[in-house]
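In: Structure of the sequence below:
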Amino acid sequence: MIERLSATPEGIAAAAALLDAGGIAAFPTDTVYGIGCRAGDDAALARLFAAKRRPAEKQVPILAASLEQASALGYAVDDRVRALAARWWPGPLTLVLGAQEGAASRSQAFRVPDHPVALSLIERSGPLATSSANRSGEPETYDADDVLVAFADDDLLDAVVDGGRAPGGRASTVIDMSGPGARIVREGPITREQLAETVGRID
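Out: Okay, the predicted model is just below:
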């Protein structure tokens, strides 16, 4: 049975403890509800993919509370990345960062969500590998009731933090900063022109 937790300090602490123990939880973000597990917990990530019925070879982004959390996982942060994060985080910008020694993959997408519940949870639990809280190919979820319906037929999702209705909106802009240049991977709310004001030329 999926545990429904309130978006209070006590509920967020309970969700963080569940994540620390290898669980997976859903929570609101600044677009839709997400489903996440501790970054680097391979067993929990496998459960997340199983819950979504999504191929395990597809990488998922990591939601962090700060650029320092991304760097601590072994990914490269340079002056361009710092400038982008200073201007657009928290917010609708996903940064793809290149690996340094000790990183789990050659590159990784990171974002800091602009939502108080998500940020509170990540600050307590650490960075979370996160995907949208829905079965692969099915509609996205916008509140805890949606999540409970979407994952009702198995026991892979442990809990949902009920933070009210997520605001919706466009998915984030994704920019690849893992190499010497900058490349737009996905258009979103932040335009190429706005990004170029910060990093200069974009391929």
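In: C-alpha from now on. contacts and neighbour counts both.
Out: Will do.
In: Check which helices and strands the helix or strand containing residue 149 sits against.
Out: Per DSSP states H and E, residue 149 falls inside helix 144-150. Contact analysis of helix 144-150 by 3 or more CA pairs under 8 Å, 6 or more residues apart in numbering; DSSP states H and E lists strand 159-162 as its packing neighbours.
In: how about a cut-off of 10 Å?
Out: Counting contacts by 3 or more CA pairs under 10 Å, 6 or more residues apart in numbering; DSSP states H and E, helix 144-150 packs against strand 3-6, strand 25-28, strand 33-38, strand 159-162.
In: for comparison, sequence B:
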Amino acid sequence: MVTAGAPEIARAAEVLRSGGLVAIPTETVYGLGADAENPAAVARVFAVKGRPASHPLILHLAGVEQLPEWVADVPPTARRLAERFWPGPLTLVLRRSGRVGLAVTGGLDTVAVRVPDHPVARALLSAFGGGVVAPSANRFGSVSPTTAEHVRAELGAEVDLILDGGPCQVGVESTIVDLTAEVPSVLRPGGATVEDLEAAIGGPVAVPATSRVRVPGQHPSHYAPRARVVLVAPDRVVAEALQAQRSGQRVGVLLPRPGPGLPAGADLVVRSVPASSAAYGQRLYGLLREFDEQDCDLIIASEPDRAGLGLAIANRLQRAAGPRP
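Out: All right, here's what the predicted structure looks like:
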């Protein structure tokens, strides 16, 4: 694990060119980066993560000017959204060009692409010059990493180089928007809010429960800590936690603000939900990891407000609470 200065970025670009894997800091989460045009490197990403080959990878570019090289066409809506949100936490699903291999897209004729907003990621992408696939740098289905230490603890020596760019500032993955149909659709809520997307487009976007286009983060159980997660109404958090504790479980509580009172001496692992949605998104995965570090069996969390970034936070908690394999 190295602090990312110019020599380290040059070294990381060489690792990518040689077919190696580099953990890359972005504004959303740390990604497990590989040369998108190296089939062996792409296959290694799937193997290290334990990720099904049918799950597409997101292609990361240094700038919007590279987009026409990787997609079959760039419709006006894509240009508008790219101008508004790139670099930033927005992924666009478009028709792939012949430059994008089917291993990257999970066999689909579409490709998910974005330009990240992190100085280290952008410097590396510029130095490398090509496209980099970079799913979250963790085991498939587990909590995404938002620090270099998270990557080291989970993947260790299976990554050739870990660039330390500090904690991620957004903390939840990018919003994925499908632009291959007449009406844009949000297939995964994330760091770019639906409200901001609609303002940029000047019209509605759909938020379907299911989609014919496969994208990352749609598995029923995802972003999951070892502890089981249960979502309840805010006014039920304490009661549910105490009931679970009486059954002998070690219970973690994501206490909403303003939070209901806890009885004196309650043996619970308590973390307060940050006051703003932006702060909550930034800290969410770290909080889930803290409950695992405290050996919790169960995490009781309240359903967040779904306005703005709250939609992405609710999505991550629902997936974390999903049925385990």
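In: Could I get the TM-score for this pair?
Out: Taking TM-score structural alignment, normalised by the length of structure 1 as the basis, the two superposed chains have a TM-score of 0.88; 198 aligned residues with a CA RMSD of 1.9 Å.
In: just to revisit the earlier point, so which of the helices and strands packed on helix 144-150 of structure 1 is the most surrounded?
Out: Highest mean neighbour count of those: strand 25-28, a mean of 30 (counted as mean count of other CA atoms under 10 Å).
In: Output the residue interval of structure 2 matched by it.
Out: Taken onto structure 2 by TM-score structural alignment, strand 25-28 of structure 1 occupies residues 22-25 there.
In: can you give me the strands in the stretch 101-250 of structure 2?
Out: 110-114, 132-133, 161-164, 175-178, 185-188, 228-232 (DSSP state E, counting those that start in this stretch).
In: mind listing what the residue mapped onto residue 97 of structure 1 from structure 2 touches?
Out: Under the alignment by TM-score structural alignment, residue 97 of structure 1 pairs with residue 94 in structure 2. By CA atoms under 10 Å, 6 or more residues apart in numbering, residue 94 of structure 2 lies in contact with 70-75, 78, 109-113, 177-181.
In: at 6 Å what do you get?
Out: Residues near residue 94 of structure 2 by CA atoms under 6 Å, 6 or more residues apart in numbering: 110, 111, 179, 180.
In: ditto for residue 57 of structure 1
Out: Contacts of residue 57 of structure 1 by CA under 6 Å, 6+ apart: none found.
In: aligned partner of it in structure 2?
Out: So, by TM-score structural alignment, residue 57 of structure 1 is matched to residue 54.
In: Where does that match sit: helix, strand or coil?
Out: coil (DSSP: H, G, I helix; E, B strand; the rest coil).
In: ok, so what distance separates it from residue 118 of structure 2?
Out: 28 Å (CA to CA, to the nearest Å).
In: Hmm, residue 137 and residue 32 of structure 2 touching each other?
Out: Yes. If you go by CA atoms under 6 Å, residue 32 of structure 2 and residue 137 touch, sitting 4.4 Å apart.
In: Find the residue closest to residue 50 of structure 1 in space, skipping its chain neighbours.
Out: residue 156 (7.6 Å; CA to CA, 6 or more residues apart in numbering).
In: again with residue 133 of structure 2
Out: That would be residue 59: by CA to CA, 6+ apart, it lies 4.5 Å from residue 133 of structure 2.
In: distance from the stretch of helix or strand the one you found belongs to to structure 1 after superposition?
Out: Assigned by DSSP H and E, residue 59 of structure 2 falls within strand 58-60. If you overlay the two and look at strand 58-60 of structure 2, the average distance to its match in structure 1 is 0.9 Å (mean CA distance after the TM-score superposition for structure 1).
In: what residues does that strand touch?
Out: 112, 113, 114, 115, 131, 132, 133.
In: which of those residues lies closest to residue 6 of structure 2?
Out: Using CA to CA, residue 132 comes nearest to residue 6 of structure 2 of the contacts of strand 58-60 of structure 2, at 18.6 Å.
In: Can you find the partner of the closest one in structure 1?
Out: So residue 132 of structure 2 corresponds to residue 128, using TM-score structural alignment.
In: Would you check how far apart that match and residue 61 of structure 1 are?
Out: 8 Å.
In: can you give me the helices in structure 1?
Out: Per DSSP state H, structure 1 carries helices over the ranges 9-20, 42-52, 67-72, 79-88, 116-125, 144-150, 192-199.
In: Looking at the ones you listed, spot the one closest to residue 30 of structure 1.
Out: helix 116-125 (8.4 Å).
In: List the buried residues for that closest one?
Out: The neighbour-count check on helix 116-125 of structure 1 (16 or more other CA atoms under 10 Å) flags 117, 118, 119, 120, 121, 122, 124, 125 as buried.
In: Could you report the neighbour count for the closest residue to the fifth one other than its chain neighbours?
Out: Computed as CA to CA, 6+ apart, the closest residue to residue 121 of structure 1 that is not its neighbour in sequence is residue 12, at 5.8 Å. Close neighbours of residue 12 of structure 1, defined as other CA atoms under 10 Å, add up to 23.
In: ditto for residue 157 of structure 2
Out: 11.
In: mind checking how far the most centrally placed residue in structure 1 is from residue 91 of structure 1?
Out: For structure 1, the residue nearest the mean C-alpha position is residue 63 (3.2 Å; CA atoms, centre = their mean). Distance from residue 63 of structure 1 to residue 91 of structure 1, counting by CA to CA: 11 Å.
In: More neighbours: which of residue 128 and residue 61 of structure 1?
Out: residue 128 (27 against 18).
In: residue in structure 1 matching residue 239 of structure 2?
Out: In structure 1, residue 239 of structure 2 lands on no residue (TM-score structural alignment).
In: before we move on, back to that, how about the helices of structure 1 in a markdown table, adding distance to residue 101 of structure 1?
Out: Formatted as a markdown table, the helices of structure 1 follow (distance: least, CA to CA, whole Å):
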| stretch | distance to residue 101 of structure 1 |
| --- | --- |
| helix 9-20 | 24 |
| helix 42-52 | 19 |
| helix 67-72 | 11 |
| helix 79-88 | 18 |
| helix 116-125 | 23 |
| helix 144-150 | 37 |
| helix 192-199 | 25 |
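In: I'd like to know which of those helices is closest to residue 31 of structure 1.
Out: Between the helices of structure 1, helix 116-125 lies closest to residue 31 of structure 1; by CA to CA that is 11.1 Å.
In: who does the closest one touch, helix- and strand-wise?
Out: Of the remaining helices and strands, none touches helix 116-125 of structure 1 by 3 or more CA pairs under 6 Å, 6 or more residues apart in numbering; DSSP states H and E.
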